[in-house]
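Peer 1: Based on what follows, work out the 3D shape:
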Amino acid sequence: MLTRVARAGLVPLSRVMFRPVVEGRHHVPLDGPVIIAANHLSFLDSFIIPLLTPRPVAFLAKDEYFTRPGLRGHLSRTTLTAVGAVPVPRGAHRAARASLETALAVLKDGRAFGIHPEGSRSRDGRLYRGRTGVAWLALASGAPVVPVAVLGTDRVQPVGARLPRPGRVTVRFGEPLTFGPPPAGAARARRDATDRIMDAIAALSGQERADHYNKLSGTP
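Peer 2: Alright, predicted model coming up:
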């Protein structure tokens, strides 16, 4: 009940604060598993997308955000739960693998899962090379991938800012991409699928491309 109340309050609040322009919402399937793959300019992205997508979207969030004590911890936990965030442990390879398994479970349950293939926020506005976890999920689950461009969140909440400020945000949903069963050369297939997804995001966002990976800094 509390989660529904919190979400009901967050949606109109986000529309007042961020005056969102939303394009292509009809591209998001209203049922069944789907991967929402978006660029990443701000900490705010993982909150804005679930509030403006026509169905609940689960993003991963560090489990420490769910266990903080006091009022701040309660507000953090309530907000993350309201937007469908899923807690995952912080760490290196083992935690990354656990995150993918958690995401796959969300998709197998017929839900929508959100991911930032760049792996971390862009600090210079460029779109970085995508990491292949998004393709692993698409090939393992058979779920379509909806590319998404979020614009303006880097001005509303720049890297390092503790709180967002009022401003306009644009969210563009592209046509779903589908991928067949993984062939024998699975690694090559994952790379090709990831590049195709990043090309679609770039076409929506208009960002300059970087030909290398962004430095990881944790989840989200």
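
Peer 1: can we go C-alpha only for contacts and neighbour counts from here?
Peer 2: OK.

Peer 1: elements contacting whichever helix in the chain runs longest?
Peer 2: Taking residue count as the measure and DSSP state H as the definition, the longest helix of the chain comes out as helix 186-205. For helix 186-205, the contact count by 3 or more Cα pairs under 8 Å, 6 or more residues apart in numbering; DSSP states H and E identifies strand 34-38, helix 133-141, strand 145-151, strand 170-173 as packing neighbours.

Peer 1: what do you get if the cut-off is 7 Å, keeping everything else the same?
Peer 2: Helix 186-205 is packed against helix 133-141, strand 145-151, with contacts defined by 3 or more Cα pairs under 7 Å, 6 or more residues apart in numbering; DSSP states H and E.

Peer 1: Please generate a structure for the following sequence too, so the two can be compared:
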Amino acid sequence: MIYGAMKFSIGGSLKLAFRPWVEGLENIPAHGPAILASNHLSFSDSFFLPAVLDRKVTFIAKSEYFTAPGVKGKLTAAFFKGVGQLPVDRSGGRGAGEAAIKAGIQVIESGGLFGIYPEGTRSPDGRLYRGKPGGLARVALATGAPVIPVAMIDTEKIQPPGQVVPRLMRPGIRIGEPLDFSRYQGMDGDRFILRSVTDEVMYEIMKLSGQEYVDVYATAAKRQIAEDAKKKGQERPDA
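Peer 2: Next up is the predicted model:
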């Protein structure tokens, strides 16, 4: 009930205001479980994708969004629950990763659509970064669910860092054909298989998105960007 109301209000508003274009909707199954593996350009990705689908998509979200105090915290929690976000404590290192994987498996076993960003974080510069082999591949191999590659197009241009008011423009969504990894089902403990599955998915996302691929993790790229900015600030002569 809450999801339906939120989808109608938020999804309808997004489609009316931004008019996102979509290709490949026929690749989303009408029933049954599937994993939607997408690139990640913007905070809004988790809203635009569900807005154009008839089915609910469950994404993982930081538990802090659901536990903040006060009226604002309760409203935020209601909002994220309403749009299909699942709270997971991601502050606990490996334990947090295991919790996310378990949550994804539960969504799949209930027959739902599980949305995941293999890069693990938003791209810092619009390029496509190396996929992390943990969540996506382990959920796929533990369940046998098909993996559907998804490419978000231009969502990062709607509200760049530092811009308060979103720019009204048309983002795009390309949905690829399902990938079947059932031949590897139960082999989620083999790190070479996990890497191979993840790389195959990332290759399909790259073809759909047209992004330049960078064979490093986005988290490492963000650290390097921050370090370079810090060094540049330190080297700046005093005024």
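
Peer 1: Need the TM-score from the superposition.
Peer 2: Once superposed, chain against chain, the TM-score is 0.91 (TM-score structural alignment, normalised by the length of the first structure); 217 aligned residues with a Cα RMSD of 1.9 Å.

Peer 1: quick one on the thing from earlier: how far apart are the longest helix of the first structure and its match in the second structure?
Peer 2: Compared with the second structure after fitting, helix 186-205 of the first structure deviates on average by 0.6 Å (mean Cα distance after the TM-score superposition for the first structure).

Peer 1: Could you look over the helices and strands packed on helix 186-205 of the first structure and pick the most buried one?
Peer 2: Compared across these, strand 145-151 shows the largest average neighbour count, a mean of 26 (mean count of other Cα atoms under 10 Å).

Peer 1: For that strand, give me the average deviation versus the second structure.
Peer 2: Here strand 145-151 of the first structure, set against the second structure after superposition, deviates by a mean of 0.3 Å using mean Cα distance after the TM-score superposition for the first structure.

Peer 1: those strands in the second structure, which residues are they?
Peer 2: In the second structure, the strands defined using DSSP state E lie at 21-23, 34-38, 57-62, 85-88, 113-116, 128-129, 147-153, 172-175, 213-214.

Peer 1: So for V146 of the first structure, what's the nearest residue that isn't a sequence neighbour?
Peer 2: Sequence neighbours aside, P176 is the residue nearest to V146 of the first structure in space, at 4.4 Å (criterion: Cα to Cα, 6 or more residues apart in numbering).

Peer 1: what does the one you found align to in the second structure?
Peer 2: When the two structures are superposed using TM-score structural alignment, P176 of the first structure falls opposite P178 in the second structure.

Peer 1: how many neighbours does its match have?
Peer 2: Applying other Cα atoms under 10 Å, we find 19 other residues in the vicinity of P178 of the second structure.

Peer 1: possible to save the helices and strands packed on helix 186-205 of the first structure as CSV with distance to A82 of the first structure?
Peer 2: As requested, those are exported to CSV (distance: least, Cα to Cα, whole Å):
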stretch, distance to A82 of the first structure
helix 133-141, 24
strand 145-151, 20
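
Peer 1: Out of those, which gets nearest to S14 of the first structure?
Peer 2: Smallest distance to S14 of the first structure across those (Cα to Cα): 14.3 Å, for strand 145-151.

Peer 1: Read off where that closest one ends up in the second structure.
Peer 2: Strand 145-151 of the first structure corresponds to residues 147-153 in the second structure, going by TM-score structural alignment.

Peer 1: Centre of the chain to the matching stretch, how far?
Peer 2: With Cα atoms, centre = their mean, to the nearest Å as the basis, the distance from the averaged C-alpha position of stretch 147-153 of the second structure to the chain average is 9 Å.

Peer 1: what does it contact?
Peer 2: Stretch 147-153 of the second structure has contacts (Cα atoms under 7 Å, 6 or more residues apart in numbering) with 34-39, 45, 171-180, 201, 204-205, 208-209.

Peer 1: got it, and stretch 219-227 of the second structure?
Peer 2: Defining contact as Cα under 7 Å, 6+ apart, one finds that stretch 219-227 of the second structure is touched by T121, P124.
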